[in-house]
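Visitor: what would the 3D arrangement of this be:
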Amino acid sequence: MSHSDYISLSWQDREIKLEYQWLNADADGPLLIFLHEGLGSISMWRDWPAQLCQTTQSRGLVFSRYAYGRSTPRPPAEQWLPDFMHQQAWEVLPKLLEALELKNEKPVLIGHSDGASIALLYASRYSHCMRGLVAIAPHLFVEEVSLSSIAVARENYVNTPLRERLARHHLDVDSAFWGWNDIWLHPEFKSWNIEAEVAQISCPILAVQGADDEYGTLEQIRTIQLLVPSTKLAILADCGHSPHRDQSAALTNHIQQFLSALSA
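Guide: Sure thing, here's the model as predicted:
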C-alpha cells in the first residue's frame, strides 16, 4: 500500500483532515476517483484500486471519508442526519477536488455501497464535470434486506471479533462504525430515497451488483437503468456485496470495457 498524504478542508464551521493516496500517478489515462463503502477506508479497498489503475493505465485517487480510516474522526456526540450522503457528495467532495486542484479534470467516479450512492449524488449535480460513473452495489432507497444485514452487523460488532478486525483500518473504529450503523437503523432513515436525484444524471453509468448481495436486491441497479436508460448493467454471479473482493477479475473486466467505450 502506498504512503498516505493528508489535506485539510474547512467544512461546517470546522477543519477536517482527509487521508488520500495517488495511484499510478504517471499514467496518461483518465483519473479514477474511488469512494469507499459505509465501513470502508483506503486500506479496506486492499490492492484492488491499484490493480485496476495498472490494468486500465489510469491514474487513481483513493481517500478515506470524514470519520473513516486515518481521516478526522467523528466526535462521539455527533449524530449523522439522513442527508449525510448528500453532504459528502455536494459539500465535502467538491471541496476535496478543489483543494487537490482537480476541478478541471473530468474523472470517472468509482463508488462502492454508500460510496456509490455518494458518487450518484455528486453526478446528479456535476455530470458535466465527469467522464463517467461506476456504481458498485449502490443504494437508491432503503430495503428490508439492507436493514436486517445492518442489524446483524451491529450484533457482530458488539459480540464478535468484528470490532478488532475493523480497528486495523480506522483511527477511531467506533467513530466509523456507529456513525454509519446508527443512521442506517434510525427510524427516519427508512424513507431515504435518491431516485429523483439519480434521474438528473447525464454522464455515462456502469452499475454493478452481485447476484447474492446481502445488503440490497437487484432492484437497486435496475432502478438506475429505469431512471437513466443509457446505464450499462453488470450482474455478477457468485458474488455478494463486495464485487471487488468476491469477483475482482470480472469487475475489473467490466470497468475496463466501460472505460474503453468512454475513450472511444
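
Visitor: switch to C-alpha atoms for all contacts and neighbour counts from now on
Guide: OK.

Visitor: what ranges does the chain have for its helices?
Guide: Using DSSP state H, the helices found in the chain span residues 48-56, 84-87, 93-99, 114-126, 144-159, 162-167, 173-184, 195-198, 219-227, 243-246, 248-263.

Visitor: show residues contacting the second one.
Guide: The set of residues external to helix 84-87 that reach it, using CA atoms under 8 Å, 6 or more residues apart in numbering, is Asp114, Ser117, Ile118, Leu121.

Visitor: dump the helices of the chain into a markdown table; add distance to Ser10 as well.
Guide: What follows is these, written out as a markdown table (distance: least, CA to CA, whole Å):
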| stretch | distance to Ser10 |
| --- | --- |
| helix 48-56 | 27 |
| helix 84-87 | 13 |
| helix 93-99 | 8 |
| helix 114-126 | 19 |
| helix 144-159 | 31 |
| helix 162-167 | 27 |
| helix 173-184 | 20 |
| helix 195-198 | 26 |
| helix 219-227 | 33 |
| helix 243-246 | 32 |
| helix 248-263 | 33 |
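
Visitor: now show me the structure for the sequence below, then we'll compare the two:
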Amino acid sequence: MSPVRPVEAIDAASITLNRSTGFYPVDGKRLEYLWLGPKPEDALTLVFLHEGLGCVALWQDFPERVARASGCGVLVYSRAGYGASDPADLPRSLNYMHDEGLAVLPALLDAAGVRNAVLVGHSDGGSIALIHAGGVIDPRIRGLVLMAPHVFVEPLSLESIANSRVLYTGTDLRQRLKHYHGDNVDCAFWGWNDAWLAPAFVDWNIEKYLPQISVPTLLIQGRGDQYGTERQLQAIASQLSGPVTTVLLERCGHSPFRDQPKLSQQALVDFIQTCHR
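Guide: Model (predicted):
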C-alpha cells in the first residue's frame, strides 16, 4: 500500500492546481469526471459523491476550494443518469445505493487509479460512501466525510421528497435542473424520486454496514436539514467502530457545502489533517 502524504506537509498555497475532465468507462457506462490538484500517486485523493439530484457541476466551486486549502487531489464524478454521464436504466432498483457503493464506486476508483482516499459524500452520496466502507474490503479508504447522510428512512425525508415532485411538475425546478443535467434531467429526477417514494422503500436501512467501519469519520449536518433529523447522525456515530467527529451547523439546511461553505470547508480540511497526523 502506498503511504499517504500528510496534508500538513504540503504547502497548498504554492501548488499549481491541475485540472482535467473526461469520462471513465464503468460498468458499461461513461461517467463524467473532474480531477483537481495532485494525481493519486502524489497525494491523498478526496472523492466527492453527490446527492440524489446532484452531479459534478452542482458541487459548484466547493471541490476546488477544498483542493486548494488541503493540498489533496480531488476527484468529482457524476453517477450514471446525472450531469454529462450516460443515462441510467430506469426504473432504478430500490437497492441503487447498494449497487453504487458495492460495485460502481470500487470500479470507478480502479479506473481513476486512486491509491488512498477520503470519501466525501453528500446525502445519497454519504449513504453510498457508508455502504462502500462497510461492505467492501478496501484499504484505499482512509476516512469518510459525510454531509447529511441517511441510514434509514424518516417521515420528514419522504415528505420533502414528495414535495419536490410537486415542485418538479409545477414550477421551474425542472428547467433549473436541466441546466446541470441536460438530457439526463428526467432520468436524474424520476430515478431518484420514484425510488424513494416506492412503498417498499420505507424499509430501506443500511445500519448493518456501520459496525464494520473503523476509519475516522466526520459527520456534518445542518440543524435545518429538511430531509433528515439528527437521529441519522446519532445512529451512525453510535454504531461506527472508528473515531467520529460531529459538526452541527446553524442556519444550514440539507446542503452544508452550499449553505455554510466556509464552515464546511474548514471542518473538512481540519478533519483531514487530524486523521493523518
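
Visitor: how near is Leu259 of structure 1 to Ser2 of structure 1?
Guide: 24 Å (CA to CA, to the nearest Å).

Visitor: more neighbours, these two?
Guide: Leu259 (21 against 12; other CA atoms under 10 Å).

Visitor: that one maps to what in structure 2?
Guide: With the correspondence set by TM-score structural alignment, Leu259 of structure 1 lines up against Ile272 in structure 2.

Visitor: again with Gln21 of structure 1
Guide: Looks like Gln21 of structure 1 aligns to Leu34 there (TM-score structural alignment).

Visitor: rewinding a little: among the helices of structure 1, which is the most enclosed?
Guide: Mean neighbours per residue, mean count of other CA atoms under 10 Å, is largest over the helices of structure 1 for helix 114-126, with a mean of 25.

Visitor: who does that helix touch, helix- and strand-wise?
Guide: With contacts taken as 3 or more CA pairs under 8 Å, 6 or more residues apart in numbering; DSSP states H and E, helix 114-126 of structure 1 sits against strand 31-35, helix 84-87, strand 108-112, strand 132-136, helix 195-198.

Visitor: can you rerun that using 7 Å?
Guide: helix 84-87, strand 108-112, helix 195-198 (3 or more CA pairs under 7 Å, 6 or more residues apart in numbering; DSSP states H and E).

Visitor: which among the ones you listed is found nearest to Trp45 of structure 1?
Guide: For Trp45 of structure 1, the closest of those is strand 108-112, at 9.8 Å, according to CA to CA.

Visitor: coming back round to it: wait, which of the contacts of helix 84-87 of structure 1 is closest to Gly69 of structure 1?
Guide: Asp114 (15.2 Å).

Visitor: now check structure 2 for the residue matching the closest one.
Guide: By TM-score structural alignment, Asp114 of structure 1 lines up with Asp124.

Visitor: what do you get for Ala123 of structure 1?
Guide: Under the alignment (TM-score structural alignment), Ala123 of structure 1 maps onto Ala133.

Visitor: check Phe177 of structure 1 too.
Guide: Using TM-score structural alignment, Phe177 of structure 1 pairs with Phe189 in structure 2.

Visitor: number of nearby residues for the residue lying closest to that match once chain neighbours are set aside?
Guide: Closest residue to Phe189 of structure 2 apart from its sequence neighbours, by CA to CA, 6 or more residues apart in numbering: Leu53 at 6.3 Å. Burial of Leu53 of structure 2 is recorded as 22 neighbouring residues (other CA under 10 Å).

Visitor: from Gly224 of structure 2, how far off is Leu53 of structure 2?
Guide: From Leu53 of structure 2 to Gly224 of structure 2 the distance is 19 Å (CA to CA).

Visitor: same check, this time on Thr21 of structure 2
Guide: 34 Å.

Visitor: what about the two, which has more around it?
Guide: Gly224 (17 against 13).

Visitor: thought the more buried one was touching Gly253?
Guide: Yes. In this structure, Gly224 of structure 2 is within contact of Gly253 by CA atoms under 7 Å, at 4.5 Å.

Visitor: hmm, back to that, what's the closest non-adjacent residue to the match of Asp114 of structure 1?
Guide: Glu51 (4.8 Å).

Visitor: show me what the one you found aligns to in structure 1.
Guide: Aligned partner of Glu51 of structure 2 by TM-score structural alignment: Glu37.

Visitor: for Ala67 of structure 2, same thing?
Guide: Looking across to structure 1 (by TM-score structural alignment), Ala67 of structure 2 lines up with Cys53.

Visitor: select the longest strand from structure 1.
Guide: Counting residues, the longest strand in structure 1 under DSSP state E turns out to be strand 14-23.

Visitor: I'd like to check the angle between that one and helix 48-56, please.
Guide: Interaxial angle of strand 14-23 of structure 1 relative to helix 48-56 (axes from the mean of the first three to the mean of the last three CA atoms, to 10 degrees): 40 degrees.

Visitor: now do strand 14-23 of structure 1: everything it contacts.
Guide: 2-10, 50, 59-66, 70-72 (CA atoms under 7 Å, 6 or more residues apart in numbering).

Visitor: same question, stretch 249-267 of structure 2
Guide: Contacts of stretch 249-267 of structure 2 (CA under 7 Å, 6+ apart): Phe62, Val66, Met147, Ala148, Gln221, Gly222, Arg223, Gly224, Asp225, Gln226, Tyr227.

Visitor: what's around the nearest residue to Gly125 of structure 2 once chain neighbours are set aside, how many residues?
Guide: Spatial nearest neighbour of Gly125 of structure 2, excluding adjacent residues (CA to CA, 6+ apart): Leu49 at 4.5 Å. Counted with other CA under 10 Å, the neighbours of Leu49 of structure 2 add up to 28.

Visitor: how about the contacts made by Val56 of structure 2?
Guide: Here Val56 of structure 2 is in contact with Val76, Tyr77, Ser78, Gly83 (CA under 7 Å, 6+ apart).
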